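Undergrad: no sequence for this one, just the structure:
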């Protein structure tokens, strides 16, 4: 089968790219194949009482993308708004609390179950495929790639793309594509491996390796604030969610698996102890005392105690946290190949935000690059086009997000000895400076 665009990975990034291409007048006539080993996702006729623990916090920009492709109407009733973000550590009294209003928005994000997001996008894709008679858009779900042949690097391929890519499918069959898109995740992306694009970041077994525990919980009162506390073992986040709240706890693998095995009441107690316990006094005198009381004035926003977790609903799940950037400095393309989403980058999200937002922004940028090429009569697999229209703008934004998230984590992660109060001081600085708080909020909302 010969297609114009073959997308491997039907998660949020891949499904969003296919939806954007299928609804744009410039690209809706392209032959598109969406390939994934998973079966098609479906929006249930009736939502279960509580949300799935795997959630996404979608920024206003991501919500607008979903409106563009016609998927948001079905998702809006299940979305929980986030109006404020509060970040603090386990040592000292420093904290930062910012609101969406500070950057001129009604919400920071809306929290939604990731499986519902994917299901709504795929429902739009099935409708588009039916409207086109199956000639323009093909959903190969499930289908397993078995291997690929990519055009070699050459001056001609750099400008024109070169021979088509060939993807072999298990059980027989071959896809030939003018553009192969890797949206197949951070861990073990086949497209990234076939393209021989390396990643920069800690690997499995390294000291930086962490696992995230995700759980759906009931809280003492409803919340519209994203709470995040930086602990010695890693960040703990409490997010609003449909009919409850979502916990995301990054910690060492052994600790995460131990927590996942606790009875619900013990896990709830562990979350409360970690989230609501008073901050430990720093081992050394606070560095703020050296600044002549600069931070002794009234705070721009008071600290709000997070609600107590009163129950854990359903079974928690765990996943390995990955922090990496394709190509080290952000190499996302080669002739007839482009990476988006986790295949290109993965970062620790701030207060549960910015993860899927970056992936959806990747999909939007690549869809725009393809539309520009079609309008100009260019080859959509040209590496020069993909570099200029997709890689460079996304590398700049994603690289800044990864660097900022890593710097923030290093600043706020509790330190030992004389450095124990640095995190609290950093939070004090951000809380005292409106511009710093607005930067933090924009980082959380948009990843830029």
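TA: Received, thanks. Predicted, not measured: the structure shown is a model, and the values here were computed from it.

Undergrad: C-alpha only now, for contacts and for neighbours.
TA: OK.

Undergrad: Against residue 366, how distant is the closest residue to residue 157 other than its chain neighbours?
TA: Excluding the flanking residues, the one nearest residue 157 by Cα to Cα, 6 or more residues apart in numbering is residue 335, at 5.8 Å. Using Cα to Cα, to the nearest Å, we find residue 335 at a distance of 14 Å from residue 366.

Undergrad: and what of residue 421?
TA: 43 Å.

Undergrad: Relative to the whole chain's centre, how far out is stretch 180-197?
TA: Put simply, stretch 180-197 sits 17 Å off its chain's centre (Cα atoms, centre = their mean, to the nearest Å).

Undergrad: this is the comparison structure:
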């Protein structure tokens, strides 16, 4: 069995949250190991868009800028959006949130997840990478956590972080329980070519079976997120591209004209999940390992990147006080900083899903009033935008 030097932090999971966390901790002079099952694919700048796209808010973007990762992203694959338009299929009122309400040049950027992952992996100068490798066992001892990998290598670290997604082996091995439920819906994603330009606006139309959202892409096309009840999702999966485009044009109310082309598409199930705790002695979880939200608000990745900023801040505070990275006192500081905010977002997206997914006539009336009221009251619109962009002057240093 190979003996490895002790690390400050060993991260399991090299996706967006895990990879960015590895860069952030290494830049903060922590000794970091990263364990990942599969090497990320090299990106061809001439290839089509990846299916997974995220709306990166200004706060998390600042984190990426402070780590030098934002400048590594190719400009021609990033699209700023300056407004969000939300409306209900059977109502005339619409809610339009625009960047001028908070004095920003944009509300966020649509970015392929794979681009951020690639940028982070290219910045691993001071990160020891174990790939391909999987965690086979986790043992927590008084002075260290011990990871055994599937190739029998052993890693010891003051702290092990699970950032390997909703089915986190680290979370399971640590005995951290979760609560949550499925929504009986799937989200169909892909790149669509509309008849009209998106005008750098994110569009979302609520229908009885779920919202249809278009996110603007740099070349004038849109990234589709069509949330549909399982029965409809099954039906959509069987359609050829021409019929799918016709149905999508109808479901979107033709807001961007006729949908002319649909690229490769895929669908994934929607659920809510929240861990009952984010930390234990020498163990922490972050990103989807800790929380999974309904994607209608587009906040999943942003929440994970905010986790990164707060976890780094907590570990830096512990080090300044002479504690190692696995000290529970400072890990709980991270949990306090993130759990309440994440629970608020989970509750908000769950409430929206239930409000807009209900066939109850009273709720149908209330959701129309909600859009109508928010569209007429500027202070409400400004509060909604401020929450969405994720900027704070008194937060952790990586967000400032």
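TA: That came in fine, so what should we check first? Just so it is clear, the model here is predicted, and its values are computed rather than measured.

Undergrad: can you pull out the strands in the stretch 101-250 of the second structure?
TA: Assigned strands in the stretch 101-250 of the second structure, in chain order: 108-112, 127-130, 135-140, 145-149, 154-162, 178-194, 201-207, 210-216, 222-229 (criterion: DSSP state E, counting those that start in this stretch).

Undergrad: which helices and strands does the second one pack with?
TA: In other words, strand 127-130 of the second structure. Using 3 or more Cα pairs under 8 Å, 6 or more residues apart in numbering; DSSP states H and E, the elements in contact with strand 127-130 of the second structure are helix 16-27, strand 32-35.

Undergrad: Now with 10 Å, please.
TA: strand 7-12, helix 16-27, strand 32-35 (3 or more Cα pairs under 10 Å, 6 or more residues apart in numbering; DSSP states H and E).

Undergrad: Any idea which of the ones you listed gets closest to residue 126 of the second structure?
TA: Minimum separation from residue 126 of the second structure across these (Cα to Cα) falls at helix 16-27, 6.0 Å.

Undergrad: What residues in the first structure pair up with the closest one?
TA: Taken onto the first structure by TM-score structural alignment, helix 16-27 of the second structure occupies residues 12-23 there.

Undergrad: Figure out the helix or strand that the residue most central in space within the second structure lives in.
TA: Against the mean C-alpha coordinate of the second structure, by Cα atoms, centre = their mean, the closest residue is residue 301 at 1.4 Å. Taking DSSP states H and E as the definition, one finds residue 301 of the second structure inside helix 300-320.

Undergrad: can you give me how far the helix or strand just after that helix is from the chain middle?
TA: Next helix or strand after helix 300-320 of the second structure toward the C-terminus (DSSP H and E): helix 328-356. Between the centre of helix 328-356 of the second structure and the centre of its chain there are 13 Å (Cα atoms, centre = their mean).

Undergrad: just stretch 49-56 of the second structure next, same as before
TA: On Cα atoms, centre = their mean, the centre of stretch 49-56 of the second structure falls 10 Å from the chain's centre.

Undergrad: likewise stretch 347-364 of the second structure?
TA: The answer for stretch 347-364 of the second structure is 22 Å, by Cα atoms, centre = their mean.

Undergrad: sorry, back to before: what's near enough to touch the residue nearest to residue 157 of the first structure?
TA: 150-165, 178-180, 195, 380-387 (Cα atoms under 10 Å, 6 or more residues apart in numbering).

Undergrad: Quick one, which of these are buried?
TA: Burial by neighbour count, judged by 16 or more other Cα atoms under 10 Å, picks out 150-152, 157-165, 178-180, 195, 380-387 from these.

Undergrad: before we move on, back to that, residue 175 of the first structure versus the residue nearest to residue 157 of the first structure, what's the distance?
TA: 17 Å.

Undergrad: now swap in residue 48 of the first structure and tell me
TA: Distance from residue 48 of the first structure to residue 175 of the first structure, by Cα to Cα: 38 Å.

Undergrad: what's the answer for residue 183 of the first structure, then?
TA: 16 Å.

Undergrad: So which of the two has more stuff around it?
TA: Each of residue 183 of the first structure and residue 175 has its neighbours counted (other Cα atoms under 10 Å); residue 183 has more, 33 against 20.

Undergrad: What's that one aligned with over in the second structure?
TA: In the second structure, residue 183 of the first structure lands on residue 163 (TM-score structural alignment).

Undergrad: coming back round to it: nearest to residue 370 of the second structure among the strands of the stretch 101-250 of the second structure would be which one?
TA: strand 201-207 (12.8 Å).

Undergrad: what stretch of the first structure does that closest one fall on?
TA: Per the alignment by TM-score structural alignment, strand 201-207 of the second structure matches residues 225-231 in the first structure.

Undergrad: Against the second structure, what's the mean shift for that stretch, could you check?
TA: Comparison of stretch 225-231 of the first structure with the second structure after fitting gives an average deviation of 1.2 Å (mean Cα distance after the TM-score superposition for the first structure).

Undergrad: centre of the chain versus that stretch, how much separation?
TA: On the basis of Cα atoms, centre = their mean, stretch 225-231 of the first structure sits 17 Å off its chain's mean C-alpha point.

Undergrad: cool, stretch 282-291 of the second structure as well?
TA: Averaging C-alpha positions (Cα atoms, centre = their mean) puts stretch 282-291 of the second structure 13 Å from its chain's average.

Undergrad: okay, the helix holding residue 301 of the second structure sits on what stretch of the first structure?
TA: Against the first structure, helix 300-320 of the second structure falls on residues 355-375 (TM-score structural alignment).

Undergrad: What residues sit buried inside the lengthiest strand in the first structure?
TA: Looking across the first structure with DSSP state E, the single longest strand is strand 309-321. Neighbour-count burial for strand 309-321 of the first structure, counted by 16+ other Cα under 10 Å, picks out 309, 310, 311, 312, 313, 316, 317, 318, 320, 321.
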